[in-house]
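**Q** below are the sequence and a predicted model; questions follow.
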Amino acid sequence: MWKHIAANALTFLIVAMFLFGGVIVWGTNEYSAEGPLDQAICLQVTPGSNMRIVSESLAEQDAISSPSIFRMGVDYSGKASALKAGSFLVPEGASMSEIVDIVTQGGQSTCGTEIVYRVGVTRVVAQVRELDPATGRFVELASFEPSEVEETPAEYTETREANDTQYRVVISEGVTSWQIVQALNSLEFMDGSVSEIPAEGMLAPNSYQVRPGDSVAELLTDMEAAQARILATAWAERADGLPLASPEEALILASIIEKEASTSDERFDVASVFVNRLNQGMRLQTDPTVIYGVTQGQGVLGRGLRQSELRAENPWNTYVISGLPATPIANPGADTIRAALNPADTDFIFFVAKTLNPRDGHNFAVTLDEHNANVAIYRELEAARAASEGN
């Protein structure tokens, strides 16, 4: 009898092990299989949340088939403690495994409602926008210039009061360090105020995600570190034979190119003009350096240059001095720094705007006669506009 009982017990154990193994295989496949979500969603993970709360939220939104399998998969992968707070875009059909990666690997939110402060060369714009998960595109809810309005839009106020609002500061290429500091100091949700202006050119234009209470000084430090990395990499990958003695000189040249290039495509040609002029011992003769000598980077000149300013002796006026100006004249972007250190192979030493619209780019020339012809075309366009405005 005991042999019979033992045999039955062994059989039961074998069957149980087989069934258990089948459950594990099924659960593993379910964890990695395409999920039931038929349209992308924005998953909110609040600070202090955990994987149980996240799994229940996902189940309520029909993004996963089983909260239990989701949590077991998280535990098995060892990622339970890596959950990040934020708003995360979960694409349609995402598997449980992919969702876990989304909420544990990302350092920044990828969807939701955000307030974006765009620091441009001529103005600062506050924008309220929300990502539409279905299309993957942001929908603008409000846009305004903080310095130009007496009362902020209701959409901005409501978004500022929401707990899950994200904040982003976008620095445009060609903005000066003074402009950046002034803009950051004016942001009501950031902590502290900075009086010392970082070195011109050493703040990387980019998009920076920030949080209420973040320090202005720390954000500037991050920008400086980013620019230092960009410059070091570009310098290490520079072309041979450049008339630049140091990364600092490369940054100065890049800042001039940033101010002169009208389109991203012509950065390398503009770079070639200035490199060719430096190699030939010609003065750079570029207006943005004169403007910087007048404003010291503190705002926009807002008018044409005077003859007295073109003749003024200062460390930035490249109509008067030879070689590069004393410092950068703005903060150039990464692509422009790379262009300065890898210019196009041309013989160009002149350029002038093609049309009255700066976005149309420039006409480049090798000889003075070619350049004068291009200038004559531009002057005709100016005269035509003046005549039409006079009528």
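**A** That came through fine.
**Q** C-alpha only now, for contacts and for neighbours.
**A** Will do.
**Q** relative to V128, how far out is L219?
**A** Separation of L219 from V128 (CA to CA, to the nearest Å): 21 Å.
**Q** burial of Q307, as a residue count?
**A** The number of residues packed near Q307 is 8, by other CA atoms under 10 Å.
**Q** would you mind pulling the contact partners of stretch 328-342?
**A** 173-177, 200-206, 227, 230-231, 234-235, 237-239, 242, 250-259, 267-268, 271, 288-289, 292, 297 (CA atoms under 8 Å, 6 or more residues apart in numbering).
**Q** one more to weigh against that first structure:
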Amino acid sequence: MVFVIGLLGAGGAWFGWRLYTGPGPLAADTAIVIPRGAGVQGIAQKLAEGGVVRHSVEVLAASRLRGDGARLKAGEYLFPAGTSVKGALDLIISGKVIVHRVTVPEGLTSWQIVERLRGEARLAGDVTAIPAEGTLLPETYQFLRDDARTDLLARMSVDMEKALDRLWAERDPDLPLKSKQEAVILASIVEKETGVAAERPRVAGVFVNRLRIGMRLQSDPTIIYVLSDGRGQIDRDLTRADWKLESPYNTYVLAGLPPGPIANPGLLSLQAVLKPEAHRYIYFVADGTGGHAFAETLEEHNRNVVKWRRVRDGD
């Protein structure tokens, strides 16, 4: 009888160990959110509902025998197919939650950035105030599920301040820029004028040259910013009437920089403005390849404009 009882006990222990360490029923890698304050009971139920374990009792029993229920951490976890009960508990204790990413492209307005974050369903909370233009650094940001949108915006703002402080300290001498804010304003214009990274220092040099001689910047994106009410885009081409728009952002009418940024510039545009290419160009126009043709004189510029119109019209 003693032998039989011992044998049954050993068999039960072996069976329990197999349940604890053997492959679970999960057929494919699955993400499951363990909410804060769920407790062992709630976690066990979540794992059973998600198909990680066959029954919540398996998790409850294992956690009680291990004595580490207090170490289970909330978060979103990716459970591999066939995860055992032991593997599931070890993963939740490790705190190796899923890290998500959101990319904020250079040149978006603050309104556009907020809209992008509002469209990210894995973030939480609303944004009640649009951040000031030019205060957010475009970049790829990591976040955890249910992080607050406002917290992510705050990180973007801190990153912009740090980047701007560093680049301003390394700027070229004798730039016609009186402050970091003016650098951001000009960088936002450069950002919207060209999508070719290698061109940005040259485009920045054009605008720096214009500022030095008191020539108007004549930048279409500054007008588009006003016409779009800060949303960055309009669904039509600019007209001659638009170039006469009464606005402090109209760089065709008013000399110098507009009163504020027209977008959130990236690092390359900030670098370009603070270390512009040294040249004598004061004109540029699209060349039909995605880049621009640059000129020192109006006569040369007019020839480039004619070439661009031929390309545009397919002549």
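**A** Here it is on my side, so go on. Being a predicted model, the structure only gives us computed values, none of them experimental.
**Q** circling back to that earlier point, neighbour count: L219 and V128 of structure 1, which is higher?
**A** Applying other CA under 10 Å to L219 of structure 1 and V128 shows that V128 carries more neighbours, namely 25 against 18.
**Q** circling back to that earlier point, can you say which of the contacts of stretch 328-342 of structure 1 are buried?
**A** Buried members of the contacts of stretch 328-342 of structure 1, counted by 16 or more other CA atoms under 10 Å: 173-177, 200-206, 227, 230-231, 234-235, 238, 242, 250-259, 267-268, 271, 288-289, 292, 297.
**Q** show me the strands in structure 2, by range?
**A** 30-34, 75-79, 100-103, 140-143, 283-286, 292-295 (DSSP state E).
**Q** equivalent range in structure 1 for the fourth one?
**A** Residues 207-210 of structure 1 are where strand 140-143 of structure 2 aligns, with TM-score structural alignment as the criterion.
**Q** try the last one
**A** Applying TM-score structural alignment, one finds that strand 292-295 of structure 2 aligns to the residue range 362-365 of structure 1.
**Q** mean per-residue distance, the matching stretch to structure 2?
**A** Superposed on structure 2, stretch 362-365 of structure 1 shows a mean distance to its aligned partners of 0.6 Å (mean CA distance after the TM-score superposition for structure 1).
**Q** what residues of that stretch count as buried?
**A** Of the residues in stretch 362-365 of structure 1, H362, N363, F364, A365 count as buried by neighbour count, 16+ other CA under 10 Å.
**Q** all helices of structure 2, in order?
**A** Per DSSP state H, structure 2 carries helices over the ranges 2-21, 39-49, 56-66, 85-94, 110-118, 149-169, 180-193, 200-213, 220-227, 267-274, 298-313.
**Q** those helices: which one's closest to L245 of structure 2?
**A** With CA to CA as the measure, helix 220-227 is the member of the helices of structure 2 nearest L245 of structure 2 (7.7 Å).
**Q** packing partners for the longest helix along structure 1?
**A** Determined from DSSP H, the single longest helix within structure 1 is helix 2-32. Contacts defined by 3 or more CA pairs under 8 Å, 6 or more residues apart in numbering; DSSP states H and E place helix 2-32 of structure 1 against helix 67-77, helix 96-105.
**Q** give me the residues contacting the first one.
**A** Residues from elsewhere that reach helix 67-77 of structure 1 (CA under 8 Å, 6+ apart): 27-28, 30-31, 51-52, 55-56, 58-59, 64, 80, 96-97, 100.
**Q** on that earlier part again, give the buried residues for the match of strand 140-143 of structure 2.
**A** For stretch 207-210 of structure 1, the neighbour count (16+ other CA under 10 Å) marks Y208, Q209, V210 as buried.
**Q** over to stretch 363-381 of structure 1?
**A** By neighbour count on 16+ other CA under 10 Å, the buried set for stretch 363-381 of structure 1 is N363, F364, A365, H371, N374, V375, Y378.
**Q** any chance of those in CSV, plus distance to G22 of structure 1?
**A** Formatted as CSV, the buried residues of stretch 363-381 of structure 1 follow (distance: CA to CA, whole Å):
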residue, distance to G22 of structure 1
N363, 71
F364, 72
A365, 75
H371, 79
N374, 78
V375, 80
Y378, 78
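**Q** show me which pair in those is furthest apart.
**A** Using CA to CA, the pair of the buried residues of stretch 363-381 of structure 1 lying farthest apart is A365 and Y378, separated by 13.9 Å.
**Q** wait, what's in contact with Q112 of structure 2?
**A** In this structure, Q112 of structure 2 makes contact with R231, G232, judged by CA under 8 Å, 6+ apart.
**Q** kindly recompute the last result at 7 Å.
**A** For Q112 of structure 2, the contacting residues are R231, by CA atoms under 7 Å, 6 or more residues apart in numbering.
**Q** what's the counterpart of it in structure 1?
**A** Aligned counterpart of Q112 of structure 2 in structure 1: Q179 (TM-score structural alignment).
**Q** if I look at the aligned partner of S247 of structure 2 in structure 1, how far off is G302 of structure 1?
**A** Under the alignment defined by TM-score structural alignment, S247 of structure 2 is paired with N314 of structure 1. Between N314 of structure 1 and G302 of structure 1 the computed distance is 20 Å (CA to CA).
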